[in-house]
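Visitor: predicted structure and sequence below. I'll ask about it afterward.
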Amino acid sequence: MKSYGKAKKIALLGLDGADPMFMKKLIAEGKLPNFKKFMESGAVAEDLGMLGALPTITPPNWASLATGAWPNTHGITCFWNHTVGNPLDILDFGWNSELCKAEYIWDAFDRAGKKSIIFNYPTSWPPTNNNAIVVDGTSMFCNLRGYIDYEKFFECTEGDFPVQVIPHEADLSGTDCRVEGEVTELKAEIKNFDGFGYQHPGCVTAEGGSEEEADSAKCDRVIAPIKAAQGWAKETAGAKEIVLILNDGQIRRYGLIVADDGKNHNRLQIFVNKKDEKPIGEVVLNGWSDWIYDSYHYKDENKPVAYKVKLVELDAEGKTMKFYYSFALDLKPQNYFSPLEIGEELYKAVGPMMQPSNFDRHNDIADTIVLETMEEMYHWQVKAQEYLLKNKEWDLFCSHIHGIDMLNHFYLDYTIPATTPNYERYQGLILKMYQITDTYIGEMMKLLDENTTVVIASDHAAIGRDRHIIHPLIGDMWGFNVGVLGELGYTKLKEVKGKVEIDWENTLAVAQRATYIYVNLKGRDPQGIVEPEAYDDLVRKIIDDLYAYRDPQTGKRVISLALNRSDMEYLNMGGPHCGDIFYMMEPEFNRTHGNGLSNMSLNGYSLKCLFMMAGAGVKKGEVMQRRVRIVDVVPTLCHLAGAPMAKEVEGGVIYQSLED
């Protein structure tokens, strides 16, 4: 075909959580001009979508998009992975490239001597070849684990009282796709407090679930006194002071609150020491500081760091003040860049990155900070990618950014008019996130020429549901789900030293991760009690009971589909990293994403993957009638580049989109 080898370069722009159904509406309303321009210059399906892999969760879908293989082939089957034969409560972090058994497109390009830049692409870390520049790929945003101090919100009041620090609880669950710290493997535990486990993949044992936890704040709070300024190198009439306790209490910085006009306090200056002549940073009311460069003590050494501050409230008399302190970034990265020196090179070329805030929900101050930090991260990623694309050799560029999915978890359920009185506020927040993304696409397209084929894609989308329907305790992606299988008598609990645990000696089956049920099988599972000859009958009985189960609140059926190991192969599931039963849930009981089929829709939103393609070798203005699948992207791009096919490709070239 004329299109074979037509593209000199390939670019894949990944937008986590982008919903083609919702975007088609926004494009028609003229709210996404850059997406509209791209769509009209290339090829799309009529609904702008493609069918994704199951479950509709980040790691398995990005792995399928980069390998052209389904989950039962590449082996990444949820946010967390499990390998048959390991204890049922041992899970592996699903973003790990070492779990992937299929060849990535960048490794296929490497076989042909072609070079790649992989920018924060899920499941790409650790790097799989030496001919690629790899920037992170272990979390939502680039170098999310590269901070030394966590974000904080300071609430300051005039008075004489001790500083109170209220730390956030570290989230290792992946509740809203955010995981803190170094994580490769976790043991699932039951956390029996008020409805949901939270620090580890664990078992939900009461009402609620981790989706609800996504609505709670995960930001350190500091309550500090404001006092009259004393002992400063330079006396300032009417100035006041605060002490900033930072870096897990290891250091203090000193804040001087001043009035530019001598009367109305409007500025916060931050000093390392009261005797210093100049501040290391300052910020005025309602504004952001520039980057503040500092040094923190971390792991027995001094580390250069950078952070920003936003002053959100300060009364004229200087008696009350609130300000936000961002994540403090380590400017000497030790990991997540390959080659390692790329990290410092990017910081020198384009400056530090702002991690999007994980601050409070449902108040204007927090929502503004979330969007402003998000917009700055998107702007930084454009600059960083521009630097690499212009200064490094490349034939393939794959990138990923996660803002839409993050805000889907935060706000999407609140956009439904029937259940949220101020729904327009939340619709506005979601719209703003899509518009930030539209600007990002417009800036990226300026960097890519007519000899490049560009694909814009997402891994899944998200649905908004009735907030008043309590999630049945099954289908949560971050560990065990005890509720429904406990009601049905398959999972038993016991208390040991005041802690709730699974009673493995009496447990026949467990619901694990977003869509799987495992029989506790003797001879396979270390805790197994079910005899192999009883396996088939037990699986059939569990499936019968799942279909018969009714939600106690609504009386409706919860499970829409349940398949045994043999039948799930029809959906490209199965193998050593899937359960004995694969199930899907009815739309109204779905979480934001993960429990429904890829073509599901509800309340104007869908779980479909976005697919748009334009550039070298691609028809212009083409609306295809065929259904594109997520595994079709890699073979199409390999074809256009004249590159070797990835070895485990299971999709086909999207010929209908290509020039004859």
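Guide: Nice, thanks for sending it over. Bear in mind the structure is a predicted one, so any value in this text is a computation, not a measurement.
Visitor: from now on I want contacts and neighbour counts done on CA atoms only, so please keep to that.
Guide: Noted.
Visitor: identify each buried residue in stretch 567-586, please.
Guide: 568, 571, 573-575, 577-586 (16 or more other CA atoms under 10 Å).
Visitor: from the residues you listed, which is closest to Val454?
Guide: Leu571 (28.3 Å; CA to CA).
Visitor: chain neighbours aside, what residue packs nearest to that closest one?
Guide: Leu54 (7.7 Å; CA to CA, 6 or more residues apart in numbering).
Visitor: the one you found: what's it in contact with?
Guide: Going by CA atoms under 8 Å, 6 or more residues apart in numbering, Leu54 touches 60-61, 71, 77, 571-573, 594, 597-598.
Visitor: what of Ala112?
Guide: With contacts defined as CA under 8 Å, 6+ apart, Ala112 is in contact with 643-644.
Visitor: roughly how far does it sit from Ala646?
Guide: Distance, Ala112 to Ala646, using CA to CA, to the nearest Å: 11 Å.
Visitor: in the helix or strand encompassing Arg425, what counts as buried?
Guide: Taking DSSP states H and E as the criterion, the element that holds Arg425 is helix 423-445. Residues of helix 423-445 classed as buried: 423, 425-427, 429-444 (neighbour count, 16+ other CA under 10 Å).
Visitor: got another, please set it beside the one above:
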Amino acid sequence: MSFVRKCDMSISVPHKPELVIICLDGMRPPVIDRMIDSGRMCAFTSLVNNGCRFKDFRPVFPTITPVCWAAFATGAPPSENNITCANIHVEGDHPAKITPSYLLCDYSAENLWDCASKVGKKSLVMSIPSSTFSYAESPADENLTIVKSVVCETNHVQEFEIRKDNSCDNTICDGTSEWTAALHFNMQSYSGRQLEFYAMVSVGNGYVRFCGDGEGISPSPTAMENGAMETCGNIMKSGDIITLIKRIEDKDYVFRVKLIELSDGSDYAWIKAVLVRDIEDYAYPAGFAREIAYTGLNTRYADERLFSSDIKTATGRNNVLKITRDDLGQIYEIFKTAVEKRGIDIAVLYYQVFDNVNHAAQNIIEGFTTVEEEIRSEICNFVDDICLQVDDFLGRIMDYCGKDTTIVVLSDHGAVGYRSFADIYGILEQAGLLKSYYDNGRRVVDWGKTLAYPISTCHIYVNLKGREPCGIVPPEEYDAVRNRIIRALWQGFYDDESMSTALAFAVTNEEAEFVGLGGKYTGDVVYGLKGEYLSRGIHGSQITTARSSGGGDIRPALFMAGKGIKKGAVVERSVSLCDVVPTLCYLHGYPMPDKAQGAIIYQVLEKRIL
């Protein structure tokens, strides 16, 4: 009798991705490093012990979300990939018209996943801004699984005020007195469809309950649990947020709805609704979109519109924590689904909670905005709680993938608080370069008297005759006007009292190569600011090394671990966002993106690959 058993070669090892990149918008190294060093973040600690951490990881300029993520994905500076700012001026358009870079069709450089596809690798790319296709398009690459990035604008948000006096009827439900009202939804989808329908709500003692409309609206099974929501999933108390799904013409749309205010007598309610996404229009391929249809995952800015105004309240902070927990759970499920059903080799997962919180609370955290110390302390603890949720998410990813998967965690930029506001319109106006007036509180530019105008975070354009539809500056005066702009910036940003300037640089388009700018989507003049000065936000106009005295730092975070990467290493030298993808392509044998200029970070590699 033979005791030798023949191996069953038909048994297959479950497929696992070879590369996972977790993109956490706005994650700040000082916070993450403090949490790691305190021993509170187990997954990040494991990542550091088994891989590399970076001490001087730098963004690109301008330090704004779409520019930074595009530079990461392509390994190329803004001048090469054409994503030069959050909003871009396209030559020939009226100066008042700007194109969001998220929708720019002239995205002119290969991404990591484009190159990996050439060698048969399949990628999942989730919502990373300016690094997927525009919203109206679908990719031709069958190796790509995409969850699109969209921006929540005002036509995707609606508010309702309802009063008992105007209610439809009075009813008794389960022995509880309620009054019923109709919410008239009327907003645009992200693909341009007009969405109009009614949803019925019943208002009881201290709560609002969605009843549906009999035509396909229902509470989402992923609605956040809070009190009575554990059983019915559609009841909101003041400050609560739930998720609803509405079917319109064979398409499903996901909404997040918040009860902003409910009066003491429950005879008045103020409700805000945000369209989170169009289910089948937001992912590719369509079959994958349907598989993950009811996740309730947020789009960029959607939840910021719901919670940022009340970040100083316990209810507001609890809502953010619930949204974050829910969303990270859904991202994990989408990731698992893509790996197991689509055979994904590379996953690029994006989430934005840190950036949302930075915008709402950075000045409070740094002490530049005065609040009660108890509130400031609670907000700092709240940021720590978010870190712990992200750490739990990272742990789940690492446990699922195993030790042979390369794990990269990074952010696009940090944040710096501010003491002073830099009014670029006022500086240009004082120098006689711009003329404006106010109409119902809104600044309106008089184009017939304006020589120069600002666009987005750092670009200033000459109102050039023959180029701009309303241009008034003769071509022979172009250089003279640019010189006037630069002089106005140095004078306008100089503070006589402190004998210092907020301005770090101001250069012409041709001179902007040293910050990775220049070309047709760069202003005629480009400027950058130091820390503690606000022009467009807590990041954007600030240079790539900006700091603030309250502990703010514009630099992003970067961690790497996996096969072929040194264990427990600390990289002290400066590293750029543009260096990450070339390093990963080198490590995994993918072709380099066509316009990549980033360097391979040899300091992280166990050995060079010949």
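Guide: Now that the structure is in, tell me what you want to look at. Bear in mind the structure is a predicted one, so any value in this text is a computation, not a measurement.
Visitor: TM between them?
Guide: Scored against TM-score structural alignment, normalised by the length of the second structure, the superposed chains reach a TM-score of 0.80; 553 aligned residues with a CA RMSD of 3.6 Å.
Visitor: name the nearest residue to the residue most central in space within the second structure, ignoring sequence neighbours.
Guide: Closest residue to the average C-alpha location of the second structure: Gln352 at 4.5 Å, with CA atoms, centre = their mean. Spatial nearest neighbour of Gln352 of the second structure, excluding adjacent residues (CA to CA, 6+ apart): Asp25 at 4.7 Å.
Visitor: translate the one you found into the numbering of the first structure.
Guide: Alignment note: Asp25 of the second structure maps to Asp16 in the first structure; criterion TM-score structural alignment.
Visitor: from Thr58 of the first structure, how far out is its match?
Guide: Asp16 of the first structure is 8 Å from Thr58 of the first structure, by CA to CA.
Visitor: go on, Leu26 of the first structure?
Guide: 24 Å.
Visitor: ditto for Leu493 of the first structure
Guide: Using CA to CA, Leu493 of the first structure is found at 31 Å from Thr58 of the first structure.
Visitor: mind listing the strands for the stretch 551-660 of the first structure?
Guide: In the stretch 551-660 of the first structure, the strands defined using DSSP state E, counting those that start in this stretch lie at 559-564, 581-585, 601-602, 605-606, 609-615, 622-624.
Visitor: most packed of the ones you listed?
Guide: strand 609-615 (a mean of 27; mean count of other CA atoms under 10 Å).
Visitor: what stretch of the second structure does that one fall on?
Guide: Mapping strand 609-615 of the first structure onto the second structure (TM-score structural alignment) gives residues 556-562.
Visitor: list of residues touching stretch 581-588 of the second structure?
Guide: Applying CA under 8 Å, 6+ apart, the contact partners of stretch 581-588 of the second structure are 72-75, 112, 564, 590-593, 596, 598-602, 605, 609.
Visitor: that older thread, who has more neighbours, Leu493 and Thr58 of the first structure?
Guide: Neighbour totals were compared for Leu493 of the first structure and Thr58, and Thr58 leads with 29 against 17 (other CA atoms under 10 Å).
Visitor: contacts only, for the more buried one.
Guide: 16, 78-79, 122, 177, 459-460.
Visitor: which residues sit against stretch 313-326 of the first structure?
Guide: For stretch 313-326 of the first structure, the external contacting residues (CA under 8 Å, 6+ apart) are 150-158, 226, 240, 257, 263-266, 285-286, 307-312, 354-355, 357.
Visitor: could you list which of those belong to strands?
Guide: Secondary structure from DSSP state E places 152-158, 226, 240, 257, 307, 309-312 of the contacts of stretch 313-326 of the first structure in strands.
Visitor: Pro587 of the first structure touches Met600, doesn't it?
Guide: Yes. Pro587 of the first structure lies in contact with Met600 (CA atoms under 8 Å); the separation is 7.2 Å.
Visitor: what about the two, which has more around it?
Guide: Taking other CA under 10 Å, Pro587 of the first structure and Met600 do not tie; Pro587 has more neighbours (20 against 17).
Visitor: trace the more buried one over to the second structure, please.
Guide: Per TM-score structural alignment, Pro587 of the first structure is aligned with Gly531.
Visitor: its match contacts Arg547, correct?
Guide: Yes. With contact defined as CA under 8 Å, Gly531 of the second structure reaches Arg547; the gap is 5.0 Å.
Visitor: anything in contact with each of the two?
Guide: In contact with both Gly531 of the second structure and Arg547: Val416, using CA under 8 Å, 6+ apart.
Visitor: neighbours of Glu301 of the first structure, how many?
Guide: Glu301 of the first structure has 9 neighbours, counted by other CA under 10 Å.
Visitor: in the second structure, which spans are helices?
Guide: 29-37, 42-49, 65-74, 78-81, 112-118, 229-232, 286-291, 304-307, 314-342, 353-366, 373-401, 424-430, 478-492, 580-588 (DSSP state H).
Visitor: the fifth one vs the first structure, mean deviation?
Guide: What it means is helix 112-118 of the second structure. Here the mean offset of helix 112-118 of the second structure against the first structure after fitting is 1.3 Å, by mean CA distance after the TM-score superposition for the first structure.
Visitor: residue range for that helix in the first structure?
Guide: Using TM-score structural alignment, helix 112-118 of the second structure pairs with 105-111 in the first structure.
Visitor: which residues touch the matching stretch?
Guide: Under CA under 8 Å, 6+ apart, the answer for stretch 105-111 of the first structure is 66-67, 115-116, 128-129, 131-132, 396, 634, 638, 643-647.
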